[in-house]
Each structure stands twice: as C-alpha cells, then as structure tokens.
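Peer 1: Okay, here's the prediction I keep looking at, along with the sequence it came from:
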Amino acid sequence: MSAYLSRRPASLQLKQLDLATKIGSPLSPIALGSGLRKTRDAGVFWSPGFVPPLRSPCPSVVTIHDLTHLHFYSRWHRYYYEMVFKRLLLECSAIVCVSEYTKQEFLDWSNIDPKKVHVVLNGVHESFFEKYEPLSCEFKYILYPGNRRKYKNLTRLFEAYAASVLPKQNVKLMLTGSPSAELTLLARKLGIEASVTYSGFVKDQDMPRLYSGALMIVFVSLYEGFGLPIVEGMASGVPVITSNVSAMAEIGEGAAELVDPYSVEAIRDAIDRVATDDARRLALIKRSEIHVRKFDWGRSACRLWEIVGELEN
C-alpha cells in the first residue's frame, strides 16, 4: 500500500479510516460502512485489502489480490465469501485486480459488470533493481521466498530438490524465515536435512541482497493471484522457476522457467536445467531484464489514482 500512498497526486487528500475491528474480522464490512457514514465529505473509499464496506455512503474501490479463500481455506470462508462478500462487492463502484488472471477469475465468480473491473499490476520495489553485494554466505543456494501455506507446494519442492543434482553439488535449498518441525521432519525423511537451510529474519532492505545471492528463485505454488517473488527475482538478475498455472503463468510468461507444479519430476528437471545449462540461465536473465520493467509501481499508482479520480468527479 505504501507504494501507492507515496505516489499519490499532490491534489489528492488522504484520510485513514480508524477502526476498532481488525480488517480480517467477519464484522469488518459493518465497521467500514459505519466508519464511512460518520465521516463528512468521505469522497471515495479505497480498500487495499479486499474488504468491501456495508452500505457505503460514497463510491468505493476494492483491490482483489486473489481468491485463495475460495480454494484453500475452510468451508466457512467459502460460505462467507459467497453470501456476504459477493453481494457487497457488487455494490462497489470499481474493483481493482492485480493480474489479468485474477480479473477473469473474479468476473467468473462474481458476475459483476466487467466495465467496473480493472487490472492494475503489482510492481517491484526499486531496491531489487540495485546491484547490491549479496548477503555474505559460505555456500551456494537456491531460494524459496514465501510463507508456508499448503498451497505453496513445499512438499513437492523438497522432493524435487532432493532428486536434483544440487545436494551432491553442495548447493543448498534456502527458505526465508525459521525452521518448522514439519519441514525439518520432511527434510530428514528425504535425506536432505543438512542441505536445507533458513535465512531467519531478514530486514526488508536486505531482501534484495538475499535474492541476488541465489543461484535461482524457485516459486512453484499451486495458486497465486500474482506472485511477487517472481518479479523480485527477475529484478535481482536471478533466473526464476515458477508454475504454469493461475497468475504465475501470466507474470512469468516468456521470462521464467514454467513448470507443472503438480509434477515433482518437472520441477526437478527445471532445477537441473537452470543449474547446469549456462546458456539457458543467461537467456532467462536477459529476457527477465526486459520483462520485469512492465511491473512498475509508478505506472500502477498512476492508474489506481486515475480510477479513484474518475469516481470522485
């Protein structure tokens, strides 16, 4: 959100809506609507985190990052989305989606007027384009940057890495964050416990250095509405392996090694190919240098505020 706020037009006044209710609460639409009705001259309301207000007194814009709650969360989440969010989103003045894939999935699910739905791509922070010295590390590594949700497909990633040439070449698999009991047990079972490592806490300003030191970025999730690690890896000048499903196929198209995330063999073959074929690595890096420039926060912010401005008039 800060990427948008720091690039807002000088003529645009912003006011944060203070809520006692957490935005993830089932009651947050009620709290948002109530807060807006208490605000004089509300102008246009923008929700960067997918939650629509109930009975908004002003035009509202909601950003949809993905529809993971319909696929990978509980039956209660799906019911809530169907019975509450869908109806409230239909009342919004505009919907912003972060990829063409997310836009189409949202249209198929919501049956909302397509004229109200816009694509504003996520961008890459400028720091990833800087040529920083990689973080000091005594070994080579491939990097998975992300959380541990089940749809992130870490079990297949571990299995593919274990079957690849990398453990024998002393190239480790590094994950951001700290070890978990589940992943430690999986690595031990696969015989790669000594080859899996974790970055621990890394400051935001040091993330580009962690990326740039990697042999490759491997992000083979089963589903994404965008996939920021894909473009962050590209901006860092590192080859990226990602999935050929959902928005990842769109975001990585032509500049990343796309694989079937349900196939351990396909992931393993891609890892081996990128690790051992220097010509392939160089081609991916060169194509990504051009491709990643389309994911520009300045251009995205301009488009978002344009949408907001059209509703304000």
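Peer 2: That came through, no problem.
Peer 1: hey, let's count contacts and neighbours off CA atoms from now on
Peer 2: OK.
Peer 1: Run through who's touching stretch 273-284.
Peer 2: Contact partners of stretch 273-284, identified using Cα atoms under 8 Å, 6 or more residues apart in numbering, comprise L166, L215, M216, P239, V240, A255, A256, E257.
Peer 1: Make JSON lines out of those residues and add distance to K189 and secondary structure.
Peer 2: JSON lines is the format used below for those (distance: Cα to Cα, whole Å; DSSP: H, G, I helix; E, B strand; the rest coil):
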{"residue": "L166", "distance to K189": "17", "secondary structure": "coil"}
{"residue": "L215", "distance to K189": "25", "secondary structure": "coil"}
{"residue": "M216", "distance to K189": "24", "secondary structure": "coil"}
{"residue": "P239", "distance to K189": "29", "secondary structure": "coil"}
{"residue": "V240", "distance to K189": "27", "secondary structure": "strand"}
{"residue": "A255", "distance to K189": "34", "secondary structure": "coil"}
{"residue": "A256", "distance to K189": "30", "secondary structure": "coil"}
{"residue": "E257", "distance to K189": "28", "secondary structure": "strand"}
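Peer 1: Which pair of those spans the longest distance?
Peer 2: Comparing all pairs in those by Cα to Cα, the longest separation belongs to L166 and A255, at 22.6 Å.
Peer 1: between the contacts of stretch 273-284, which has the most around it?
Peer 2: When the contacts of stretch 273-284 are compared by neighbour count (other Cα atoms under 10 Å), V240 ends up highest, at 31 neighbours.
Peer 1: before we go on, here's another structure to hold up against the first:
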Amino acid sequence: MRIGFDAKRAFQNRTGLGNYSRTLVTSLAEYYPEHEYVLFAPKVKPLYRPPRAAVTITPQRFLHKLLKPVWRSRWVSGELQSHGIDIFHGLSAELPFGIHRTGVASTVTMHDLIFERYPKQYNPIDVATYRKKAKYACEAAAQVIAISTQTKADLMEFYGVPEEKISVCYQACDPSFQAPRDPQTIRQALVRYNLPSEYFLYVGSVIERKNLARIAEAMFLLKDRLNVPLIVLGDGGAYKEKVKKYLAEKGLTSRVIFLNEVAKFAFRDLPALYQGALALLYPSTFEGFGIPILEALWSQTPVVTSTGSCFTETGGNAALYVDPFSVESIADGMFRVATEPALRQGMTERGLLHAERFTPEKCAAAVMQVYQNILP
C-alpha cells in the first residue's frame, strides 16, 4: 500500500495532535516497512524528522504555495491519484474536501468532539468550522478511527455515525517516556529550571475544561495541611489570568510555578519532569483520551484524574479518581497521594502494567488493521 497522510500537525504542532501524528507515522514505518508512506505538508519544519521510508510532499505550484491552507484543505484531493495514493489518512479530524470524488479510499482519526459538548468554551466561528470539517470527514471516510470508546460514543451521538463504521484505535505516547531517568538526571533537570525537589505536576493548556482553578481552590483548602507546590506546564489566556488573580488573593502565588513564564522548556526534559513529580494532577472535566495520563503512567508517576469521560479507559486501575466538579474531592485526592507512600507505590506498579495496552506497536497494528479492512 501507498499511504498518504495529512501531515500538517506532525511538522507544526508541538502538543497533542502533533505528538499523535509523529508517533503514529514513525511507528507504522518501523513495524510495517513493506508499505510506502507519503506525508502531505503545507510546510516542513525541523520539529519532525520523518522516517527514511517516508516521502514528504509540499505545495509546488505558485498559487498552491501562496494559499497553503487552501492547498491542504481542498487542492490536495486533486493530487492524490497522481502520487499513487491507495489510502489517505486524515490524522487530525479532517479530510481534504472533494476526496470523496477522487476514487482514493480514506480514513480519519477523530480525537474528540469537545467543541460539541462545550460550545460556549469556543469561538462560535471556530465551532462552525470544526463541525463542518468533522462532519464531512466522517461522511467521506470509508472508516472512522476513534481514539477512545468515549469518542466513538460521541460520534454516534452527535453525528449519527454508524457504529460499524467506527474503529477504536488507542493512541500511544512518545517512547521517550518509557525510559527511566536516573535520580541524578532528574535532579539536573530540576536545577536547570530552578524547580523544587517535591511538586505536583499539571500538563496541558490552561483552559476552563482542564480545571486548574479548582486545583488552586483545593490547594487553598490544604494550605495548613499540605505544602507541596504545583508546576504548571502549559499556557492560556483569560482563564489563566483568572487563576493567577485567585492565587494572588489567597497568597498562593509562590506555590504555583507557571514554567513557561520562567524558562524556555525543552521537550527532551519532559520525561524527567514527570518522573520527578509526586503526582500528575489531571482533574479535567472532559477529554477524548488524556495523553498526559499515559505519559505519567509510563513515567511511573501517580495520576490523580477524573471520574467519567475517557479517564478510566486511559488510567485503568492505576489512577486515583476524583470528582472534577468538587474542590473537596480534588483536595482529598491530592492529600492522599502526597501522604500515603503505599498508595503511590501501588499506583506506579499498576500504571506500568496498564500502560502496556498503549504501546506504539499496538497502536500501529490497530491502525494498520483499519487500512487492511478498507483495502483488503
């Protein structure tokens, strides 16, 4: 097979969608080298070095170079046959418009429909754009890949996608999280960023759904019982400023470190940051998968996360679950994981076992099965 990919996120996105794209393409090329892989990218950046077996296609015509977003969203369809593509995979919830008329089979990975569940947390124009792209992709694709059973249920609920058209293929995280760092390496990373030796960790955008405000309120509840600082790796806008205002009012500013504000953080240090943490705090109200949970499990870092949504899929029996709408429940989870060493030990042991369900090899195998079902 000659498999084409929408590779924009692989080259341009440093977080979730980019990590998914890079890990999947690299894993497919490693475990299934008998196939050919073609990356269609509006622009190429050093963020990603594709496998040697992969070919990268960028806009060539003057108008296509001038209007790269249009090339990616529409004009790529007209190039698929000339590049001999057997199947095209939209890695980030969209397919180029018109692909259904090309005769080229396609699949699309749908990560979540959070914009449908919480439309008020998005710009209305963005919601309309996301909806148009997602609906078209689900209609045009021969098979839809959902990254969790939660996302599968949402596709059926919001868009009426037939159950038999959806395959759940769990994602993997970057293999670097699987490699244990020795204590000295972890200490060196913490010293490099002037960080404390004991801390909770928050990884993700600072937006309402991720629930940093309630974590801050939980820290205030615990201020006389637990003195563990929080490192926040992620950025945000108005919601972040709201949280910072609360921290200032409650005298907690020194207890929360917004890492992006004090240092230019390098991704290569992220595994060490996880492995040095007392626990990952991830009481999000809703996710499609929750990749930081998996990164923490591989890092042998305890996870405090939410009941509901996809979290029990990703965290399994290894995480400590709290009510994301209850400050008291979040505070209780934080206190328990900080003060019960036996609990932490059991969580890390179960975490490694559960993480084995989400290896790059298993992820690649599940996706390859989808391709083979489409093109037997």
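Peer 2: Yep, it's here. Quantities reported herein were computed from a predicted structural model and do not represent experimental measurements.
Peer 1: in the second structure, what residues pair with stretch 270-284 of the first structure?
Peer 2: Mapping stretch 270-284 of the first structure onto the second structure (TM-score structural alignment) gives residues 333-347.
Peer 1: What is the equivalent residue in the second structure for K115 of the first structure?
Peer 2: Per TM-score structural alignment, K115 of the first structure is aligned with E164.
Peer 1: What of G233 of the first structure?
Peer 2: In the second structure, G233 of the first structure lands on A296 (TM-score structural alignment).
Peer 1: Verify the contact between that match and V304 for me.
Peer 2: No. Using Cα atoms under 8 Å, A296 of the second structure is not in contact with V304; the gap is 10.3 Å.
Peer 1: Between these two, which is the more surrounded one?
Peer 2: Using other Cα under 10 Å as the criterion, A296 of the second structure and V304 rank with A296 on top: 28 against 23.
Peer 1: tell me the secondary structure for the more buried one?
Peer 2: helix (DSSP: H, G, I helix; E, B strand; the rest coil).
Peer 1: Who are the contact partners of it?
Peer 2: Counting by Cα under 8 Å, 6+ apart, A296 of the second structure touches F177, Y274, Q275, L280, P302, V303.
Peer 1: Swap in 7 Å and give it another go.
Peer 2: With contact set as Cα atoms under 7 Å, 6 or more residues apart in numbering, A296 of the second structure has these partners: Y274, L280, P302, V303.
Peer 1: How about the third one: what's its closest non-neighbour residue?
Peer 2: Using Cα to Cα, 6 or more residues apart in numbering and skipping the chain neighbours, the partner closest in space to P302 of the second structure is A279 (4.7 Å).
Peer 1: Need the counterpart of the one you found in the first structure.
Peer 2: Per TM-score structural alignment, A279 of the second structure is aligned with M216.
Peer 1: shouldn't its match be in contact with I142?
Peer 2: Yes. Counting by Cα atoms under 7 Å, I142 is a contact partner of M216 of the first structure at 5.1 Å.
Peer 1: so who does the residue nearest to P302 of the second structure touch?
Peer 2: Contacts of A279 of the second structure (Cα under 7 Å, 6+ apart): F200, L201, T301, P302, V303.
Peer 1: State the distance from the fourth one to T339 of the second structure.
Peer 2: Spelled out, that is P302 of the second structure. Using Cα to Cα, to the nearest Å, one gets 12 Å for the distance from P302 of the second structure to T339 of the second structure.
Peer 1: Show me whatever sits in contact with both of A296 and V304 of the second structure.
Peer 2: Applying Cα under 7 Å, 6+ apart, one finds that A296 of the second structure and V304 are jointly contacted by L280.
Peer 1: corresponding residue for A162 of the first structure in the second structure?
Peer 2: Under the alignment (TM-score structural alignment), A162 of the first structure pairs with F220 of the second structure.
Peer 1: Surely its match is in a helix?
Peer 2: Yes. Counting by three-state DSSP, F220 of the second structure is part of a helix.
Peer 1: Could I get the buried residue list for stretch 83-97 of the first structure?
Peer 2: If you call a residue buried by 16 or more other Cα atoms under 10 Å, then stretch 83-97 of the first structure has these buried ones: F85, K86, L88, L89, L90, E91, C92, S93, A94, I95, V96, C97.
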